[in-house]
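Participant: Curious how this folds, go ahead:
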Amino acid sequence: MSIVVTAASGQLGRLTVKALLNRGVPASGIIATSRDVSRIKDLADRGVTVRQADFAEPASLPAAFEGADKLLLISTTTPSERVANHRRAIDAAVTAGVSLVAYTSMLRADTSTTSLAPTHSATEEYLRERLPSVMLRNGWYLENYTAQLPQVLQGGAVVGAAGQGRISAATRADYAAAAAVVLTTDGHAGKAYELGGDESFTLAELAATISAAAGKRIEYTHLTADAFTRVLLDAGVPAELAHVLADADLAMSRDEMFTDSGDLRHLIGRPTATPAEAIAAALR
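Facilitator: Alright, predicted model coming up:
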C-alpha cells in the first residue's frame, strides 16, 4: 500500500508524513509530492519516495500518483485557483486507481458563509461524485495566533473582528495526526469529520491566556471587518489574504469556527493541545 501526501513541503503536509512514519508506515510506503522537490529532500533522505507534482500542470500528476492506494489532498492556498487545481488532482487520482482520497476541507464547509467555503464545498462535491472519500474539515490553526505572538506582545493587544464568537482551533500537529489515522485505518469512506480543538475560546479569552503565559497585560481589540482589513494591509499582508482573514473573523463572530463534535479528539485518541500549551511552547 502506498499513501500519497500532496503539498508535503508545506507545514501540514510535512507533519502528516511524520505522523504516518510515527504510526509505523514504512518510508517506502509513503509518496510525498511537492511542486519543488528540493524542499522535501530531508524526507527523501529518510527513505520516503519524493515526486514532483503541480496541480496547475496536469501532465505532472499521473507519474506523481502512480501506484497510489490512498491520497491526502491538501487544499491549495490560492482561493481563486483552488477548485480547478483540485479537480485536476482528483481526476488524476481516478486515473491512478486510488481507493480513497482524504481532503483537507474547512469546518462547516457545507453551511459556512465565508468566502472560502464555496471552494471547499465544490471540491467536496466533485470528489464525492468520483471516488471513495473522507472530508477532514479542519478548523482554524492555533499557529495562526502563536505565529503573531511577537507582534501581540509588542503591541499589547490581540486584534481582530471576531467579537465574542467561539473558536475551536487546534495545532497543525493534531490535524496531521488525524489525517494519518484516517489514511491508515478503515471505516472512514463517506465520512465528513468536523475537526477542532477540545477547548474553544473567544479572542478576549485568548488574550487573557497570552497575558498569563507572558506575564504581560494583553487585551483584545475588536475592530470592524473593514478596519481589521486595513490593519492587516498596513502590516504588509497581501490584499487577497487580508480580505480572507477578515472574512474568517466575521465567520468566527457567528460561531462558524466552533465545533463541539469531538471528532478530532476521537480520531487521535487523546485530548487536543490546548491554547495555553500552544502559547507556552511558542514562547519558549
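Participant: Going by C-alpha atoms from here, please, whenever you check contacts or count neighbours.
Facilitator: Fine.
Participant: buried set for stretch 53-60?
Facilitator: In terms of neighbour count (16 or more other C-alpha atoms under 10 Å), stretch 53-60 has its buried residues at A53, D54, F55, A56, S60.
Participant: what's the answer for stretch 2-12, then?
Facilitator: Buried residues in stretch 2-12 (16+ other C-alpha under 10 Å): S2, I3, V4, V5, T6, A7, A8, S9, L12.
Participant: Between the two ends of that stretch, what distance do you get?
Facilitator: Terminal residues of stretch 2-12 lie 19 Å apart, using C-alpha to C-alpha, to the nearest Å.
Participant: Second input sequence below; structure requested for side-by-side comparison:
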Amino acid sequence: MTILLTGGTGKTSLRLASLLHSASIPVLLTSRRGTSTTSFPCVTFDWNDKTTWANPFTAATDIKAVYLLSGNLHDPAPILNSFIDLCKSKGVKRFVVCSGSSCEKGGPFHGKIWQKLEDEGLEFCVLRPSWFMENLSEPGHGHFETILHHNKIFTASGDGKIPWVSAEDIAAVAFHALTDDKSHDCAYRILGPDLLSYDEIAETLSKQLGKQIVHVKLTERQRVQGMMDAGVPEEMAKFLTNLEVMAREGRETWQGDDVEVVTGKKAISFDEFVVLNEGAWK
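Facilitator: You can find the predicted model right below:
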C-alpha cells in the first residue's frame, strides 16, 4: 500500500515521508516542481491545475491513504473536496487533513472538507495543529530572517499566548492516523505543552543564543504593511495578520495532550526545540 503525501516539500510532509520510509511503507510525494525536489518518489502536482491530479495514480496504482495539505489556497474546500472525489474513484480509503487549531467541522476553509469526509463515511482524521516552532527556525519564514539578521520578532500578537508545537509532533500524529489498522475518525488538536507569548519566545531565544532578541509589538495596520513591504501579497498579509490578532485576543490558548495520547510520547517543549535547533540562528 502506497501513501500519498500532498505538499511534498512542506515541513510536515517531508518529516512524515521519513517516518513512513523508516517503517518500510511506500510513500509518494507531490510537488509543483516535480521529481527533482526531494529524495523520495515524487510527481508533479498543482492544486490549481486539475490536469496534474491524476499523476499520482499513474505513478502508483495502490494508493490507499492520502495526506491532504492545501498550502496557500485561499479557499481550499472546493478544490480538495473535488480531489477527494477523484481519490475515491481510484480506491483510496483513508484521508488525513492538516488544518489549523481553529478549524471546526462544517466551518470555513478545511471545515467543509472535514464535513464531507464524515458525511460520506470515509476513514479520516483532521489534524488541528497550533503554530509551528519551525516558523522561527527555518529559512523562508519572516520570523527566522528577522531573528537571524536583526535580533527582532515583529508581530501584531501583543501579549497573546500560543501552544507552539513542532512539525515533528504533527508528523508523528499524522503517521499514526495514516497507518493504524483502525481509522481514527476524529479530529486532534496538536499542541505543544506550554502556552507562550512572543515576549516569552524572545526571552528563551535570548538566553539560549546569548544575545538579546526583542519582540516588537505592532498594530494590525503596521503588521500588514510590513509584510507587504517584504513582498507578501496584500490578501495573504491580511490573513496572516488576522491570525496574530486572534492570538492577541486570547483565541489560541488551547491546551491538551492529543500528541501523547496518539503517539505515546509527550510533545516537545519550546525549550527543548531551541536547544536542538540552536545552530539555525547562528
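Participant: Just to check, K70 of the first structure is in contact with V101?
Facilitator: Yes. Contact criterion C-alpha atoms under 8 Å: K70 of the first structure and V101 qualify, at 5.9 Å.
Participant: and the buried residues of stretch 2-12 of the first structure as JSON lines, adding distance to F228 of the first structure and secondary structure?
Facilitator: Formatted as JSON lines, the buried residues of stretch 2-12 of the first structure follow (distance: C-alpha to C-alpha, whole Å; DSSP: H, G, I helix; E, B strand; the rest coil):
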{"residue": "S2", "distance to F228 of the first structure": "44", "secondary structure": "coil"}
{"residue": "I3", "distance to F228 of the first structure": "41", "secondary structure": "strand"}
{"residue": "V4", "distance to F228 of the first structure": "38", "secondary structure": "strand"}
{"residue": "V5", "distance to F228 of the first structure": "35", "secondary structure": "strand"}
{"residue": "T6", "distance to F228 of the first structure": "33", "secondary structure": "coil"}
{"residue": "A7", "distance to F228 of the first structure": "30", "secondary structure": "coil"}
{"residue": "A8", "distance to F228 of the first structure": "32", "secondary structure": "coil"}
{"residue": "S9", "distance to F228 of the first structure": "30", "secondary structure": "coil"}
{"residue": "L12", "distance to F228 of the first structure": "27", "secondary structure": "helix"}
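Participant: Is the nearest residue to T49 of the first structure once chain neighbours are set aside in a helix, a strand, or coil?
Facilitator: Leaving aside its chain neighbours, T49 of the first structure sits nearest to I31 (4.7 Å; criterion: C-alpha to C-alpha, 6 or more residues apart in numbering). Applying DSSP: H, G, I helix; E, B strand; the rest coil to I31 of the first structure yields a three-state assignment of strand.
Participant: What residue in the second structure is paired with I31 of the first structure?
Facilitator: Counting by TM-score structural alignment, I31 of the first structure corresponds to L28 in the second structure.
Participant: And its match, how far from E244 of the second structure?
Facilitator: For L28 of the second structure, the distance to E244 of the second structure (C-alpha to C-alpha) stands at 34 Å.
Participant: go on, M236 of the second structure?
Facilitator: Noted for M236 of the second structure: a distance of 13 Å to E244 of the second structure, by C-alpha to C-alpha.
Participant: Need the overlap of contacts for these two.
Facilitator: The contact sets of M236 of the second structure and E244 do not overlap (C-alpha atoms under 8 Å, 6 or more residues apart in numbering).
Participant: Who has more neighbours out of those two?
Facilitator: Neighbours per residue (other C-alpha atoms under 10 Å) separate M236 of the second structure from E244, with E244 holding more: 22 against 15.
Participant: element containing the more buried one?
Facilitator: Using DSSP states H and E, E244 of the second structure falls within helix 234-248.
Participant: Where do the strands of the stretch 1-150 of the first structure begin and end?
Facilitator: Counting by DSSP state E, counting those that start in this stretch, residue ranges of the strands within the stretch 1-150 of the first structure are 3-5, 30-34, 49-52, 70-74, 100-106, 133-138.
Participant: Contacts for the third one, please.
Facilitator: I take that to be strand 49-52 of the first structure. If you take C-alpha under 8 Å, 6+ apart as the criterion, strand 49-52 of the first structure is touched by 27-37, 40-41, 43-44, 60, 64.
Participant: For ChimeraX, what selects the buried ones among the residues you listed?
Facilitator: Remark: buried members of the contacts of strand 49-52 of the first structure, expressed as a ChimeraX selection using 16+ other C-alpha under 10 Å:
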select :27,29,30,31,32,33,34,35,37,40,43,44,60,64
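Participant: what's the closest non-adjacent residue to the counterpart of I218 of the first structure in the second structure?
Facilitator: Under the alignment (TM-score structural alignment), I218 of the first structure pairs with I213 in the second structure. Using C-alpha to C-alpha, 6+ apart and skipping the chain neighbours, the partner closest in space to I213 of the second structure is N151 (4.7 Å).
Participant: wait, that neighbour sits on Q212?
Facilitator: Yes. Contact status for N151 of the second structure versus Q212: in contact at 6.7 Å, counting by C-alpha under 8 Å.
Participant: So which of these two has more stuff around it?
Facilitator: Taking neighbours as other C-alpha under 10 Å, N151 of the second structure and Q212 compare with N151 leading, 19 against 16.
Participant: show me what contacts the more buried one?
Facilitator: Residues counted as contacts of N151 of the second structure (C-alpha under 8 Å, 6+ apart) are K211, Q212, I213, V214.
Participant: Tell me which residues touch whichever residue in the first structure pairs up with V165 of the second structure, please.
Facilitator: Aligned by TM-score structural alignment, V165 of the second structure pairs with A170 of the first structure. By C-alpha under 8 Å, 6+ apart, the residues touching A170 of the first structure are G139, W140, Y141, L142, G196, G197, T272, A273, T274, P275.
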